[in-house]
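Student: sharing a model prediction with you, sequence too.
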Amino acid sequence: MIKLQKRVYLVFLIALYSILLISCQEEEFEEYIPEEKELIDVDFSKTQNFMYRRDSKGAIADIIPYYYNNQFYLFYLYDHRGVLPGEGVPWNLLTTTNFVNYEDYGEVLSRGSSTDPDLYVFTGSVITKDETHHIFYTGHNPHIGKQAIMHATSTDLINWEKDPEFTFYADTRYYQDVDFRDPFVFYNPDDQMYWMIISAKYKQALGSASLALYKSSDLMNWTIEPEPFFQTNQIHFMECADLFKIGDWWYLIYSDFAATRYVKSKSLNGPWITPVNTQLDGRGYYAAKSFADDKNRYLFGWIPTKSNGVDNGQVNWGGNLMVHKLTQDENGDLNVSMTEGGYSAFQDLIYTGDVISLSNKDNRNEIEIIDQSLPSSYRLSATLEVSGNNASFGVLPKAIDETVDAYGYIFDHQTNGLNFGYVNKFQTNFSFFNGLFNTLERIRVKKYYIDILVENETLTLYVNDKIALSARMYDLTGDKIGFFVSNGNLTVRDFKVYSYGASK
């Protein structure tokens, strides 16, 4: 009788384990169903740098976005790359309504002299009060040795007047004065005060990252709060902080010299929660800040160039502007997807592919290259259906044939990672693309909907309208698309390629 009870109990445990295993698998592989994309107006007569905007002579660094009178004002730090004489960085300005067509106003906030605190006009923020626009920005001069918070005003967002009387440095009772920058100003209706958060080094927690908090009733007179607004010992400094609210959730975006990340909270007083995937892109997209129009919120960052224009070159400061769309999951996590402008700019369908089926079980990459030459700029969409818990698979956006290296976006189910690197029949190689990584942990499924935007050497992959990974390609010269799989099975469906232009 006892043996029978044990046997029945063992059968019950096995059945229970099987049910739990199946339910976990079903939860892990919940299918994502994409929504229909909104199309907006695009002026197709303008073709230069239509998605990854860059100045023809210099480069775009930290973007300071602002939305006013139905258009975005994108101020940015202009890295002149030797075009301008001497030291220093000014703010330039682009305006746009669709993130495809831009109006370039050039320099709008000039750099100071070699003896001024703002020889380098570094990152800040824009706010409007009583029809006067205010910029609060970082003044940096390496010859002075400390950073200042400075101020300028305008009535039209284009012509700015500096306010040299408004200059303050870190309160050294609480903070070091060497790293004290990137002021972000917003009005807090709950406190009925303007708040300014500043990237700083709190003396009581050196080696950790802090955001100082100042408050004001009029934007002109600011009082420091003795305790930091935010402090973490996970990193040593936070750059380009940005704070906003969607629904019930507050979001704090920052960059940590590697990637742009975020935390979330139901209250400005915390606690702040680190999501499963804290990255908003990979290492190839930096110093991103956000702003919203009347409907949506967008993320504005830059994709760095590399020295000498080669894959193994040193990563530069500054590059091309790239805009993502931000949305919110039910649990408050942020999603990153392509903007409406990205879809709308590439509507000219130039290729529709047949269903592709690939299989491999011996650690090699089974590759299929599509025999169709593509333009230097295009949008690709496809559905990737995969099986195999250890499968590695992906897309090759600039391929020649299966025997030589091609650039590849690599989905790795064994590590739950999404990487960018070189792929050929025998191996993958990430050595020139250290840090171009995102995680599949919160979106791992059997079916992935992908969109890729390619413009010359710059590109971005979007997966299930939830994560993105941007990169840059220099060395390889292929003009075909390929797909691959290792240790699993891959089926590619709904494969389409669009060029820049209206639907025909």
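Tutor: Nice, I can see it.
Student: C-alpha from now on. contacts and neighbour counts both.
Tutor: Fine.
Student: next SSE after the longest helix along the chain?
Tutor: Longest helix in the chain by number of residues (criterion: DSSP state H): helix 2-28. Once helix 2-28 ends, the next helix or strand along the chain (criterion: DSSP states H and E) is strand 59-68.
Student: and residue 380, what element?
Tutor: Of the helices and strands defined by DSSP H and E, residue 380 is found in strand 377-387.
Student: got the contact list for that strand?
Tutor: Here strand 377-387 makes contact (C-alpha atoms under 8 Å, 6 or more residues apart in numbering) with 343, 346, 446-456, 488-500.
Student: out of those, list just those in strands.
Tutor: Members of the contacts of strand 377-387 lying in strands (criterion: DSSP state E): 447-455, 488-499.
Student: can you turn the buried part of the residues you listed into a ChimeraX selection?
Tutor: In ChimeraX syntax, the buried subset of these is picked out as below (16 or more other C-alpha atoms under 10 Å):
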select :447,448,449,450,451,452,453,454,455,488,489,490,491,492,493,495,496,497,498,499
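Student: could you check how far the longest helix of the chain is from the centre of its chain?
Tutor: Remark: helix 2-28 is offset 44 Å from the chain centroid, using C-alpha atoms, centre = their mean, to the nearest Å.
Student: give the buried residues for that helix.
Tutor: Buried-residue list, helix 2-28, by 16+ other C-alpha under 10 Å: empty.
Student: use this one as the comparison:
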Amino acid sequence: MKKYLLLIPFILASIGLKAQKLGVKYDPAIQSTKNLQYWRPKGNLFVGDCMPFYKDGVFSMYWLLDSAHHASLGGLGGHQWALSTTTDLKTWKQEPIVLGIDEPWEKSICTGSIVFYKNKYYAFYATRLINDGKINEQLSYAISNDGIHFDKQKPNPFYTSAPGYSKRDFRDPKVFVDEKTGEFHLFVSSSKENPVLRHAGGALVHMVSKDLKNWTVLDPVLTGQGSVPECSDYFLWNGWYYLVYGDNGDTYYVQSRKPYGPWQEPKYQALNESWTNVAKTAAFKNGRRIEGAWIPSRNQNRDNEGERFGGNMIFRELKQELDGTLSTSFPIEMIPESGAPLNLNFKTDVDSKMDAMKNMVINTVSGVGSAHLENVPANCRITLEIDPATLTADYGLYLRSDQDADRAYRLNFSPTDKTVWLGNTMIRAVDGLDKPVKIDIIMKDDLIDVSVGGKRCIVNRVPEQKGGYLWFYAKHGNVKFKSIKISPLKED
């Protein structure tokens, strides 16, 4: 997990163990059992790092319960593992805390992963603690018969740090089992103590054991990173091995035909959305794969402020191209329910007109053309197809806009730069923007989420603007906006 707010000064004696007791209280009975796309728990609580897992038709979303944007227990987090499960991605069951803070020395039950082996569930995680007055992260694990009720194993922690690697940064174990040898493998987020390149010491430590007591450290599976490669994920899918990791909050992956590389860079990084943090994945029915992550909060709840730890849950569906490249889209079951499309009338402004098929056509070669709609609900789903008939500098929409498109969230598509901007965040290497592309937009509360062509997604947290205008625009080209539907979201 990211080291949010860990530089906040603290005094161990002021942590207040008696007041904090055994971690923040969480009541699963009051939490939603409906669609969890964009969900956050009730009770001034937040979703942190997510750890999806799948077995026997049940998709289990383990996630870090956050109560104070990582500031609990003197800035060490105070996190615990919560669990939400589903068989259809539509209805969910909320479980009590599955891994909690049980001892005063446990300052946070950090990110990890789950594996099922010989009729047991194994949850590996890092415990953040104070050792000799310094913050350390050390490895722990727990065992369960049902994936819900876990027993922490002793010694706890069972592993402190690997020789030659950081003691401060030693977390986020990704576990898998080699069924042939019976070996448990861990990929652990850390950094080399003396890297050849001083600013490229981030590494994933590779550890193996058959008895969970004696561990052998192998060559790292990933090295040379500019930061600690956090919250890794690792899976085999249709002949391709994928290694997923975080770098300064963004998620990247590499792929290979062999288990431990050599790794190759994909042609685009579909998991890399700046406001989708700690993207991890799990299988689902019929060969599908689902990504779970979280959308951070914003400092002071302002549009242009930075991230705060903890926020809302978010899901993506992964798809795989022939060359192994991953793409993302909305899981169809998790698109929020909406009402009938509204009958709104376009107002043409500059170099724009409605054609016989009721498409909005903007044709401008000397500047920017525009058209707009009024009385668009703040919470709605917008679907349309955009067809750039000529090479266009850029085109797009102004969402939640005022009457002048001055205060709004600009959704901008640039075919030449292959970028998509949503407010103050963007994604790169987006192919196909010079051809007809289908766009799906969900605006819900302070979130805007966009699917581009069913292959790339981008989300942003945008709390301030609430205008009811929707603007369409194009610059230096001929662009047709087709099949426009605006449907208000139904209440949860």
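Tutor: The structure has been received and is ready for your questions. Every value quoted in this text rests on a predicted model; they were computed, and no experiment measured them.
Student: TM-score of the superposition?
Tutor: Remark: TM-score between the superposed chains equals 0.82 [TM-score structural alignment, normalised by the length of the second structure]; 437 aligned residues with a C-alpha RMSD of 2.6 Å.
Student: hang on, the earlier thing: superposed on the second structure, what's the mean shift for the strand holding residue 380 of the first structure?
Tutor: On superposition with the second structure, the mean distance recorded for strand 377-387 of the first structure (mean C-alpha distance after the TM-score superposition for the first structure) is 1.7 Å.
Student: where does the helix or strand following that strand end up in the second structure?
Tutor: Remark: after strand 377-387 of the first structure, the chain's next helix or strand is strand 392-399, criterion DSSP H and E. Residues 394-401 of the second structure are matched to strand 392-399 of the first structure when aligned by TM-score structural alignment.
Student: that stretch: average distance to aligned residues in the first structure?
Tutor: Stretch 394-401 of the second structure sits 1.9 Å off on average (mean C-alpha distance after the TM-score superposition for the first structure).
Student: list the contacts of stretch 187-203 of the first structure.
Tutor: Stretch 187-203 of the first structure is touched from outside by 174-176, 179-186, 207-219, 228-229, 237-241, with contacts defined as C-alpha under 8 Å, 6+ apart.
Student: and these, which of them are in strands?
Tutor: Going by DSSP E, the strands hold 181-186, 209-216, 239-241 from these.
Student: now do the contacts for the equivalent of residue 336 of the first structure over in the second structure.
Tutor: Per TM-score structural alignment, the equivalent position to residue 336 of the first structure in the second structure is residue 328. Going by C-alpha under 8 Å, 6+ apart, residue 328 of the second structure touches 270, 271, 316, 317, 318, 319, 454, 455, 456, 457.
Student: among these, which recur in the first structure?
Tutor: Here is what carries over to the first structure from the contacts of residue 328 of the second structure, by both residues aligned by TM-score structural alignment, their matches' C-alpha atoms under 8 Å: 271, 316, 317, 318, 319, 454, 455, 456, 457.
Student: which pair in those spans the largest distance?
Tutor: 271 and 454 (13.5 Å; C-alpha to C-alpha).
Student: the more surrounded of the two?
Tutor: The neighbour count for residue 271 of the second structure versus residue 454, taken as other C-alpha atoms under 10 Å, is higher for residue 271 (27 against 17).
Student: map residue 374 of the second structure onto the first structure.
Tutor: Using TM-score structural alignment, the partner of residue 374 of the second structure in the first structure is residue 371.
Student: where's the residue nearest to that match when sequence neighbours are not counted relative to residue 348 of the first structure, distance?
Tutor: Distances taken as C-alpha to C-alpha, 6 or more residues apart in numbering place residue 480 nearest to residue 371 of the first structure, at 6.8 Å, with adjacent residues excluded. Plainly put, residue 480 of the first structure is 18 Å away from residue 348 of the first structure if you go by C-alpha to C-alpha, to the nearest Å.
Student: repeat for residue 403 of the first structure
Tutor: 31 Å.
Student: secondary structure class for residue 363 of the second structure?
Tutor: Of the three states, residue 363 of the second structure takes strand under DSSP: H, G, I helix; E, B strand; the rest coil.
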